[in-house]
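Q: please find the sequence and the predicted model below.
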Amino acid sequence: MKKIVLYYLCSMVVFATTTLMPVDTIEVNGTTKDMVLDGTRLVIATDMGHIEVYDVEHKEKTQEIYIPDIKDFMGDIMPARVMSTDVLGEKYLLLSDSGKGGYSNLYLYENNLMQLLSADDKETIIKARFIDDSHILLGYLSNEVALLDIKNKKELYRVQLSESKFSDFALNEDKTQVVFSCESGVLNVVEVKSGKILKELKGQNVDNVYRVDFKNGMVSGAGQDQRGSLYDVKSAKGDYIKGSFLIYGTALSPSASKVAFSMDEKNNISIYDTSSKSKIALLKGQKSTLNTIIFKDENRLFSASDDNTVMVWNLNQK
């Protein structure tokens, strides 16, 4: 009898899951590598040596910012791959490959382009985000965190978090804390101003965590082990939702009441209630491997894959 009741309840949950298609798309000149949202501005980094800025309310491109081409290992001229971007006021950040030894180029754009780091600095930076007008947080391939003083082009600190290879980081809302993920599955919560490790979040992932998000005191992790992890940062306690494939992307809604994970081999996005872990919606339409998901609010999302189409979603779609 218990088995029959359980089967019936599970059937009801599956039946209640809403399947949605994108309400709109944004076509990009290149393959999307990173994406950030600031108010109504969606900033998209591409592998064609530029970022594209979109006004998501008026549905129009407002700006394109290019960086210099690079030479590949064969000596051929080609666009630089912009692998990380950010925006703060009228300042834009562009982190790219240099074509030399795996080292990075870091640019700041405000009316004109200024290079902060080049291949000559021999730095292997994977991700960069603004902290304020004067500082940039850097995530190194070696799983080091550093805080860069923009004016002096010097790091105020650099801290080795572990011996595992870096995967991703995500800042909290006021940019006082950041969570770092790596190939070990352990997540480190770090104080931004000092680089001090405040807490370790572990036990829910046992392999590489490709992506993380950090909202309203909660962290989500997208795992190679097919686990979508959720942690309460204050208590360091967590849980996970099992997927059926490598999970490449995740995002939390602003209140952290909802979480998005790419849970299957078709790159569909599953939306869950973080309290009950029940699936709310299944978003279908991604064409290739998903790399970025962003909640604009509790019901509107943007997602990007390794292609030239950014998808727009609305969970309240009729």
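A: Yes, it's here. Numbers count the residues shown, from 1 in each chain.
Q: going forward, measure contacts between C-alpha atoms and count neighbours the same way
A: Fine.
Q: and the closest residue to residue 207 other than its chain neighbours, what does it touch?
A: With CA to CA, 6 or more residues apart in numbering as the measure, residue 185 is the residue that lies nearest to residue 207, at 4.7 Å, once sequence neighbours are left out. Residue 185 makes contacts with 202, 204, 205, 206, 207, 208, 209, 223, as judged by CA atoms under 8 Å, 6 or more residues apart in numbering.
Q: from start to finish, how long is stretch 122-138 in a straight line?
A: Distance between the boundary residues of stretch 122-138 (CA to CA, to the nearest Å) amounts to 14 Å.
Q: roughly how far out does that stretch sit from the chain middle?
A: The chain centroid and the centroid of stretch 122-138 are separated by 15 Å under CA atoms, centre = their mean, to the nearest Å.
Q: kindly report the same for stretch 220-228.
A: Counting by CA atoms, centre = their mean, stretch 220-228 comes out at 13 Å from the chain centroid.
Q: reformat the contacts of residue 185 as a markdown table; add distance to residue 33 and secondary structure.
A: Formatted as a markdown table, those follow (distance: CA to CA, whole Å; DSSP: H, G, I helix; E, B strand; the rest coil):
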| residue | distance to residue 33 | secondary structure |
| --- | --- | --- |
| 202 | 28 | coil |
| 204 | 27 | coil |
| 205 | 24 | coil |
| 206 | 26 | coil |
| 207 | 23 | coil |
| 208 | 19 | coil |
| 209 | 17 | strand |
| 223 | 19 | strand |
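Q: any of the residues you listed buried? List them.
A: 202, 204, 205, 206, 207, 208, 209, 223 (16 or more other CA atoms under 10 Å).
Q: alright, now check it against this:
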Amino acid sequence: MLSLWGKTPSNGAPVITAIKDPATLEKSWIAAAAPNADGTKLALATDLGIIQIYDINRAVSLQSYLLPDAKQIPSSITFSPDENSLIVGTRTMDCSSCSKAGQIAIIDVKSGLTTFLPQQKQMVHRITFIDEDTFLTAGGDIKLWKWSTRTELPTPAAFESAKGFAIYEAGRKIAILTNNEVQFWDLQNLVKVGESLSFKGSYNMLSVSESGRMVALSDPTRFEVQIFDREKITSTPQILRGHEDEITDLLFYDEQILVSSSFDSKIKVWSITDMKEDLTFAKHSDFVMGLFKRPGHPGIYSFSIDGTVRGWTLDFNDIRTQLCREFATSVREQCKI
């Protein structure tokens, strides 16, 4: 395992620095982030309800909005396919029902006008477009929406109690997480479940590799990840341990690499081939809320309560070069400088 900390030269350098409320200059933390289709822009949502679109290359804010309802705290965000709208999932900040309700806000990028879809049962923690006119949301259940009409589409009964979902095979298939199994569905034919993966225990997060073969589930109490290989479905799942607090996100970088983030402020990179931890990134100073890949660019990105978005390379040669450049004196032999 290689741990990156302290004075790392560029790996983990902030892409976006702390965001402040323009009225009060109060520092806010990043609750949700998502790139556009070509990776040139980044949509950010903060705990203060500030929504911003950033030019990633120049690290400057292009547009800024404020959710009209102060009780709605952002929990997810995405661009519409034409990038004329931002879709923001929220949770209701009302301590009598804290995470028991949520909203889906639609912000018109040009006018700033915000409209809301019907109230959701719980915090809306995931929004994903699967084609130009269809998107999915997760918030106590999974719902399928028609974008052009802003109307809900019918879904199987199993979607009504699902905790979360993962899209794979280029948006053609979906895996949903229920209380005791993962179900695999064809989004073009939501009539019959294709396959199920049963498990013991309680899991709150799901990620699936692009091929659909590898499945990762996180345990919120034991701070561990269980890996299932669907081609070896009868085998015991592999367990990945290393985080010291609840896992906040899971992301398959490819079929061999899984990345996880946590409330312990760390990001861990796991080898699926060897079932071991390869890297730990520890540049964030507070909870890491999530991860994303930037289209057209290698590596991963993370966003945190510390108010920053950071970029990370997963190329071992790049990492070694950076470390050797920074710590040439102390690692002269290893670097052969």
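A: It's in. Please read all numbers here as calculations on a predicted model, not as lab measurements.
Q: quick one: TM-score?
A: Here the TM-score for the pair of chains, by TM-score structural alignment, normalised by the length of structure 1, is 0.75; 285 aligned residues with a CA RMSD of 3.1 Å.
Q: out of the buried ones among the contacts of residue 185 of structure 1, who's nearest residue 45 of structure 1?
A: residue 209 (21.6 Å; CA to CA).
Q: for the closest one, give me its contacts.
A: Neighbours of residue 209 of structure 1 in contact, by CA under 8 Å, 6+ apart: 167, 168, 181, 182, 183, 184, 185, 221, 222, 223, 224.
Q: which of these fall within helices?
A: Per DSSP state H, helices hold no members of the contacts of residue 209 of structure 1.
Q: of those residues, closest to residue 282 of structure 1?
A: Using CA to CA, the contacts of residue 209 of structure 1 come closest to residue 282 of structure 1 at residue 222, 16.5 Å.
Q: what residue of structure 2 matches up with that closest one?
A: Applying TM-score structural alignment, one finds that residue 222 of structure 1 aligns to residue 218 in structure 2.
Q: its match - nearest residue in space that isn't next to it in sequence?
A: residue 225 (4.5 Å).
Q: how close does the one you found sit to residue 233 of structure 2?
A: In terms of CA to CA, residue 225 of structure 2 sits 17 Å off from residue 233 of structure 2.
Q: quick one, which of the two is more surrounded?
A: residue 225 (24 against 12; other CA atoms under 10 Å).
Q: tell me the SS of the nearest residue to residue 216 of structure 2 once chain neighbours are set aside?
A: Spatial nearest neighbour of residue 216 of structure 2, chain neighbours left out: residue 227 (4.7 Å); criterion: CA to CA, 6+ apart. With DSSP: H, G, I helix; E, B strand; the rest coil as the basis, residue 227 of structure 2 sits in strand.
Q: how many neighbours does residue 227 of structure 2 have?
A: Neighbour tally, residue 227 of structure 2, other CA under 10 Å: 21.
Q: ok, it - contacts?
A: 214, 215, 216, 217, 237, 238, 239, 240.
Q: same check on residue 250 of structure 1?
A: 211-213, 220-222, 228, 259-262, 292-293.
Q: again with residue 154 of structure 1
A: So residue 154 of structure 1 contacts residue 148 (CA under 8 Å, 6+ apart).
Q: now do the longest helix seen in structure 2: which elements does it pack against?
A: When structure 2 is parsed with DSSP H, its longest helix is helix 316-326. When contacts are defined as 3 or more CA pairs under 8 Å, 6 or more residues apart in numbering; DSSP states H and E, helix 316-326 of structure 2 packs onto helix 332-335.
Q: how about 10 Å then?
A: strand 2-4, helix 332-335 (3 or more CA pairs under 10 Å, 6 or more residues apart in numbering; DSSP states H and E).
Q: same list (these) but as a markdown table, adding distance to residue 326 of structure 2 and mean neighbour count.
A: Formatted as a markdown table, those follow (distance: least, CA to CA, whole Å; neighbours: other CA atoms under 10 Å):
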| stretch | distance to residue 326 of structure 2 | mean neighbour count |
| --- | --- | --- |
| strand 2-4 | 12 | 13 |
| helix 332-335 | 11 | 12 |
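Q: want to throw those into TSV with distance to residue 168 of structure 2?
A: Output for these, formatted as TSV (distance: least, CA to CA, whole Å):
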stretch	distance to residue 168 of structure 2
strand 2-4	30
helix 332-335	40
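Q: what's the closest of those to residue 303 of structure 2?
A: Using CA to CA, the nearest of those to residue 303 of structure 2 is strand 2-4, at 16.9 Å.
Q: residue range for the closest one in structure 1?
A: Going by TM-score structural alignment, strand 2-4 of structure 2 sits over residues 18-20 in structure 1.
Q: which residues in structure 1 form helices?
A: 2-16.
Q: tell me who's in contact with the aligned partner of residue 196 of structure 2 in structure 1.
A: Correspondence of residue 196 of structure 2 to structure 1, assessed by TM-score structural alignment: residue 200. Contact partners of residue 200 of structure 1, counting by CA atoms under 10 Å, 6 or more residues apart in numbering, are 179, 180, 186, 187, 188, 189, 190, 233, 236.
Q: repeat the analysis, applying 6 Å as the threshold.
A: 187, 188 (CA atoms under 6 Å, 6 or more residues apart in numbering).
Q: roughly how far does it sit from residue 164 of structure 1?
A: Relative to residue 164 of structure 1, and taking CA to CA, residue 200 of structure 1 is found at 14 Å.
Q: what does residue 47 of structure 1 give?
A: Taken as CA to CA, the span from residue 47 of structure 1 to residue 164 of structure 1 is 26 Å.
Q: who has more neighbours out of those two?
A: For residue 47 of structure 1 versus residue 164, neighbours defined as other CA under 10 Å are more numerous around residue 47 (23 against 18).
Q: these two touch, right, that one and residue 84?
A: No. Counting by CA atoms under 6 Å, residue 84 is not a contact partner of residue 47 of structure 1; they are 10.4 Å apart.
Q: let me see the contact set for whatever residue of structure 1 lines up with residue 157 of structure 2.
A: With TM-score structural alignment as the criterion, residue 157 of structure 2 lines up with residue 160 in structure 1. Residue 160 of structure 1 makes contact with residue 144 under the criterion CA under 6 Å, 6+ apart.
Q: tell me the contacts of the equivalent of residue 289 of structure 2 over in structure 1?
A: Aligned by TM-score structural alignment, residue 289 of structure 2 pairs with residue 291 of structure 1. With contact taken as CA under 6 Å, 6+ apart, residue 291 of structure 1 is in contact with 249, 304, 305.
Q: just the ones of the residues you listed in strands?
A: Among these, the members falling in strands (DSSP state E) are 304, 305.
Q: I appreciate the help and will end here.
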